[in-house]
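Enquirer: Turn this into a structure:
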Amino acid sequence: MTAPTREIRDAVYGRDGRRCVMCGALELTFQHRRAVGMGGSRNVPTAVDGLTLCMVCNEACERELQTKALANGWKVRKWVASPERVPVFFPHEFAWFRLDGVRRVMISAAVAMEMGCAVYGQDWMKWRLAVISRG
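Expert: Down below sits the predicted model:
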C-alpha cells in the first residue's frame, strides 16, 4: 500500500475522534492496519486499512506490541483481504467497534469475538488470552 490520500487520512482521523485509538493522545499518525512492507505496494489504503495512532503507539504496534495489536484489531495480517471484518478495540472508550468505511459501529465483546474468530480462527483466541493474562 502506498500512503493514504489526504481525504482518507482526514476521514480516518475524524472517524477515530482525532485521538490515538490506543492511548487517546492528540498527536496523529496514520497506522496501516495491514503491513505494507519495505517500499509499500501499489494499493492505496482505504479508511478500513487505517487507524489513528500517536507516534509512540504506532511504533509500539510495529515492535513490542504485535500480539496486543493483532488481538485488538489495530494491526491486521497482510493476507486478510477484508480488514473491515476484523473488529477494533478502543481502550480509552472501553468499547469494540466494527469499521464501516469512515464510520465506527459499536459492537459487543461477543460480536467482536465472533468476528475475530471468523477471520483468524484459534489464533484470535490465543492473542486475546495473551493480552488478558498480561493485564
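Enquirer: contacts and neighbour counts: CA atoms only from here.
Expert: OK.
Enquirer: Tell me how many other residues crowd the nearest residue to Val88 once chain neighbours are set aside.
Expert: Leaving aside its sequence neighbours, Val88 sits nearest to Gly73 (C-alpha to C-alpha, 6 or more residues apart in numbering; 4.4 Å). Per other C-alpha atoms under 10 Å, the neighbour tally for Gly73 reads 26.
Enquirer: Report the contact partners of Gly73.
Expert: With contact set as C-alpha atoms under 8 Å, 6 or more residues apart in numbering, Gly73 has these partners: 33, 86-89.
Enquirer: how about a cut-off of 7 Å?
Expert: 86-89 (C-alpha atoms under 7 Å, 6 or more residues apart in numbering).
Enquirer: Please generate a structure for the following sequence too, so the two can be compared:
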Amino acid sequence: MTAPSTATRTAVYVRDGYRCASCAADIGLSFQHRRAVGMGGSKNLPTPIDGLTLCLACNEACEHALQTMALANGWKVRRWANPEHVPVFYPHEFAWYRLEGVQRIRISSEVAMEMGCSVYGDDWMKWRAREVFS
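Expert: Sure, this is the predicted structure:
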C-alpha cells in the first residue's frame, strides 16, 4: 500500500473524531496503516478500513513495543487478514467497533471476540488475555 489519498486520510480522521484510537490524544495525529505495508509498500491505495488515527507516539509504539497490544485491539492487522473482519477497540470509549467504510459500527465484546477468533483463532484469545492480565 502506498500513502493514503488526502480524502481517505481526512475520512479516517473524521471517523475517529480527530483523536488517537489508542490514547485519545488530539495533537500529532497520523494515519496508521492497519495492515503492514512493508519495505517500499505496494501499488494499492489504502481504504478507510485499512487506516486508523493514531498519535505519533502510539503509531511508533504499535510498530515496536506494543505490537501484541496493537493486534489484540485491531490497530494492526496481519498482512494476510482482511481488515473488514478485524474489530477495533477504542479504550477511551471502552468500546469495540467494526469498521465499515468511513463508519464505525459499535459491537459487543462478544461479537468482537467472534470476529477476532474467526480471523486469528486461538492467537487472538492469547493476545486478548495478555492485554487483560498485563
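Enquirer: ok, back up a step: just to confirm, what residue in the second structure is aligned with the residue nearest to Val88 of the first structure?
Expert: Counting by TM-score structural alignment, Gly73 of the first structure lines up with Gly74 in the second structure.
Enquirer: Which parts of the second structure are strands?
Expert: With DSSP state E, the ranges of strands along the second structure come out as 29-33, 51-55, 88-90, 95-100, 103-107.
Enquirer: what is the orientation angle of the last one with strand 95-100?
Expert: What separates the directions of strand 103-107 of the second structure and strand 95-100 is an angle of 140 degrees, with axes from the mean of the first three to the mean of the last three C-alpha atoms, to 10 degrees.
Enquirer: out of the strands of the second structure, nearest to Lys43 of the second structure?
Expert: Among these, the nearest to Lys43 of the second structure by C-alpha to C-alpha is strand 29-33 (14.1 Å).
Enquirer: now the closest one against strand 51-55, angle please.
Expert: Using the same axes, to 10 degrees: strand 29-33 of the second structure against strand 51-55 is 140 degrees.
Enquirer: Contacts only, for the closest residue to Tyr97 of the second structure other than its chain neighbours.
Expert: Excluding its sequence neighbours, the residue lying closest to Tyr97 of the second structure (C-alpha to C-alpha, 6+ apart) is Arg106, at 4.4 Å. Residues near Arg106 of the second structure by C-alpha under 7 Å, 6+ apart: 96-98.
Enquirer: What of Glu60 of the second structure?
Expert: Contacts of Glu60 of the second structure (C-alpha under 7 Å, 6+ apart): none.
Enquirer: Likewise for Asp123 of the second structure?
Expert: Shown in contact with Asp123 of the second structure (C-alpha under 7 Å, 6+ apart): no residues.
Enquirer: what do you get if the cut-off is 10 Å, keeping everything else the same?
Expert: When the contact criterion is C-alpha atoms under 10 Å, 6 or more residues apart in numbering, the partners of Asp123 of the second structure are 71-72, 116-117, 129.
Enquirer: That one and Leu45 of the second structure: what is the separation?
Expert: Distance of Asp123 of the second structure to Leu45 of the second structure, computed by C-alpha to C-alpha, to the nearest Å: 28 Å.
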